[in-house]
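Chemist: sequence plus the predicted model coming up.
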Amino acid sequence: MSTTRNPASQADPFESLGLSPDQAALYTAMLRLHRATLTELAEAVDRPAEDVLDALDGLVRLGAVNRRREEFLARHPVATIGRLVAERLDRMARETRQIDEVLAAAGRLTHHYDAGHDWHSGRFSVEPLSGADELWESVIGLALQAPPAELVMAVPDRRTMARFADGFVGQWIQAAADGILRPRMVVALDAVSEPAMRQVCARFSAAGAGLRALDTVPSWFFALGEGTAGLPAEWGVPLPEHSYNCYLVHAPVAVGALRALFEELWARAAPIFPRNNAQQVLRLAARGLSDDAIARHLGVSVRTVRARFAEAMSELGAQSRFHAGVEAARRGWL
C-alpha cells in the first residue's frame, strides 16, 4: 500500500475556505520551506516569478504568509485556518442576518400587497358583531390564533368600561397573564374614577396590561395585531347605545390608521396608577408639609423630594405643583 500523500488533497481544505488552487499549492510549498525568497518559491512550484508574486500577495492579505523584506515566512497552519474559518463564520452570520431581514421585509410587504389586491378586487373583509358577549369573546378568540397578540383599545365611556369589567375582564386578565394577549388601553378618565373600577384596573395592570386615562377619548375602537380592527357601528357613539353592534375589519390599512390614532392618544394620556415615589410626595404635600418636612418623613434629601415632584408633574402633564395637586386629586391619586 502506498503511503505517499497527494499534495493536492492537502490543499483541499484551504480551497474550501476560499483559497484559489494556486494559492493553496503555493501555501503548501511555503509550509515545507517555512522561509523562502520569491525566486526559491518560484522554483519550488515551477511557476514564473510574476505568477507566484500575485498568489503570494493574496496569501499575505489573507494573513497566511508574512513578508519580511525579500523573504516570505509561512504562518502556522492552525493560525491560518483559524483566521479563515473566523472570516467565513462572520460572512455566514452577516448573510444569515440579511436573510432574516429579507424575510421580515417580505412579511411587511405582503400586507401592502394584500391591501392593494383587496382594493382592486373589491374585497374588503368586514365582519359584523352583535352583543357584548360576541365582541369581547371574539377578541380573545382572535388572540388565541396567533399569541402573543398585541392589542390596543380605546374606551370612551363609563358604561362600556363597566360592562367589560363586570363580565369579561377576568378572561382578559387571564389571557394577559398567560401571555396570549398584550393589551394597552386608553380610557376616559370618568370611566375609572370609581374605587371599584380602579381595583379592576389594578388587577388588569398587575397582569401586564398598560393602562392610561385621558379626559376625552374620541370613540371606541381597537386594533389587534396588524390584521384586525374593531370599529363601532357609529364613530363617537358609545357601544351600549347601539347594543354593542360593531364591525371587525380585516384590512392592514385600517389597522395601521387606528394604531396611529391610538399612539397619539397614548402619548397624551396619563398613567392611571402613579409611581409610588410620585404619589408619596403629592399626598404629603396635600397635607400641608413643606419640602423639608417631606424629606424628613421619607428619610430622603430635599433634592430627592423635588425630583419626585418633577416626576409627578411630568406624569400628570402639570405646569406647577398646584396644578399637579389638582390633577392628582381628579385622578384619584391622593
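Modeler: Thanks, I have the structure now.

Chemist: contacts, neighbours, all on C-alpha from now
Modeler: OK.

Chemist: go through stretch 149-168 and flag the buried ones.
Modeler: For stretch 149-168, the neighbour count (16 or more other CA atoms under 10 Å) marks 149-158, 160-162, 164-165 as buried.

Chemist: likewise for stretch 13-31?
Modeler: With the criterion 16+ other CA under 10 Å, stretch 13-31 contains buried residues 14-15, 19-31.

Chemist: pasting the second one now:
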Amino acid sequence: MPRRAVLALVAVLVVVVGGLVVWRSSQSTTALSHALELAPAGTSRSSWTDWEGVRREVGAEVDASSSADDVDAFVADAFGADLTSMSALGTSAGTMQEELGLSPATISWELLAQSGDGAVELMGVGDDVDLDDVADRLDGLGWTRPDDDDDVWVGGTTVLASVGALTPELQHFALLRDRGIVMASDQAAFLEQAVEVAKGDADGAGDLAGLAAGLEDPVAAAVYSGDYACEHLAMAQADDDAQAEADQLVAAAGGVHPLTGFAMGLLPDGDVRALLQVEDSDDAPDDADARAGLASGPAPGQGGDFADRFSLEDASAEGRVVTLDLRPREGEYVLSDLTSGPVLFATC
C-alpha cells in the first residue's frame, strides 16, 4: 500500500477510535453521576430522587400551577410506591409549592449529599421553574439577598419557621441560574463551599460519581462511601444471635472483602440494582459469587430470607464492582429497607 494511503488510513482510524472514546465517555455520564460530581468531595452518603421519573411512574400531572394539596397528594402516592424514600423534601412539598415557587412537582431531580462536615441539597431545575420568581419570593419571605446572584441567600431557623413546614435543609439557598441548579443547606458556610464545587472551582465527589454511573438512570437511589457502608450496613447493627448466624453464613459463602463503595437504585422497570465495590478487581469475581449466595439465603437482623423480599436475577463482576440485579416481590420496599443495616450481603 502506498505510504500516503497508509497515513490516510491511520488518520481515519485515529478519528474513529477517538470518536468511540468520546462516545463511550458520554455514555458513562448519567444525571445521577453528574449530580454527584457537583456534590462536595468527602461526601459519604448521598440520596437521589429523579422527580421527573417519579411523576412519570405515578402518572402525575402536577406542575407549577398545582395547589399545595395536589402536590402533597402526589408525594403521598409516590411514597406508597417506594419512590420517595430517598427524598428530603417529602414533608415540605406543599409548602415549597405554595411559598417558594419550586417543589417536587416542578424540579427535575434532587440529591442530598452528606458528609461529616455538613449536608447540601441539590435540585435540578428546568423551564418549569422561574428562578427570578424564586428569588423574589425568597426576598419577600425574609431571606437576605446576596450581592451576587449566585451567592448564598442567608435565612436561618427564624425565617424558616415563619414560612411553614419546611425541612431544616432549606434554611439557606443558592440559585445557580446558568447551571440550572438550586442548592440549599442548614449551614450557610458549608453551602458556600458547596457552591464553589458546583461552579467548578473545587473538587466534587468524583469517586462516588463513577460508581453511581453503573446504576444508569434510577428513579431513586442511595450511594455510600466504603467507610459509611461498612459502618451503617454492618451486621454490628444486629443483635448477638444474628451476628453469630451472619458469621457462619459468610464463612460458608467463602468470605467477602471490605467495600470501598456501595450503591443501590430503584430502576424505572421496578427492579433494584445493587453495586458493591471492592478494593481489588481480582477479588470481585469471588465476591460476586459469595454475595450472590448471601443475597439468596437468610437475612439475619432483617428477619426471614432475602428471597421473601426479592429474587436475585443476576450477579456479575466487572473491574472492582459486583452487580446484583434484584426483582422485588410484590409489596416489598427493597430500596428503603436495604439501604440501612444490617444487610448481610453488603457486609464488610
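Modeler: Sure, I can see it. Everything quoted here is computed from the prediction, not taken from an experiment.

Chemist: TM between them?
Modeler: The TM-score (TM-score structural alignment, normalised by the length of the first structure) is 0.26; 153 aligned residues with a CA RMSD of 6.7 Å.

Chemist: just to revisit the earlier point, what about the buried residues of stretch 149-168 of the first structure, which are in strands?
Modeler: A149, E150, L151, V152, M153, A154, V155 (DSSP state E).

Chemist: so who does the third one touch?
Modeler: Read it as L151 of the first structure. L181, R182, P183, R184, F222, A223, L224, G225 (CA atoms under 8 Å, 6 or more residues apart in numbering).

Chemist: mind redoing it with 7 Å?
Modeler: L181, R182, P183, R184, A223, L224, G225 (CA atoms under 7 Å, 6 or more residues apart in numbering).

Chemist: which residue, other than its chain neighbours, is closest to the fifth one?
Modeler: Ranked by CA to CA, 6 or more residues apart in numbering and with sequence neighbours excluded, the top spatial neighbour of A223 of the first structure is A229, at 4.3 Å.

Chemist: which strand or helix spans the one you found?
Modeler: strand 228-232 (DSSP states H and E).

Chemist: show me what that strand is packed against.
Modeler: If you count contacts as 3 or more CA pairs under 7 Å, 6 or more residues apart in numbering; DSSP states H and E, strand 228-232 of the first structure packs onto strand 221-224, strand 246-250, helix 252-268.

Chemist: so which of these is nearest G141 of the first structure?
Modeler: Checking these against G141 of the first structure by CA to CA gives strand 221-224 as the closest, at 11.3 Å.

Chemist: just checking, what packs against that closest one?
Modeler: Using 3+ CA pairs under 7 Å, 6+ apart, strand 221-224 of the first structure is in contact with strand 149-155, strand 228-232, helix 252-268.

Chemist: what residues does that strand touch?
Modeler: Here strand 221-224 of the first structure has contacts from 149-154, 229-232, 255, 258-259, using CA under 7 Å, 6+ apart.

Chemist: before we move on, back to that, now the angle between helix 252-268 and the strand holding A229 of the first structure, please.
Modeler: 70 degrees (axes from the mean of the first three to the mean of the last three CA atoms, to 10 degrees).

Chemist: how big is the angle separating strand 228-232 of the first structure from strand 149-155?
Modeler: 10 degrees.

Chemist: tell me which two in the contacts of strand 221-224 of the first structure are the farthest apart.
Modeler: Checking the contacts of strand 221-224 of the first structure with CA to CA, the most distant pair is A149 and P232, at 20.9 Å.
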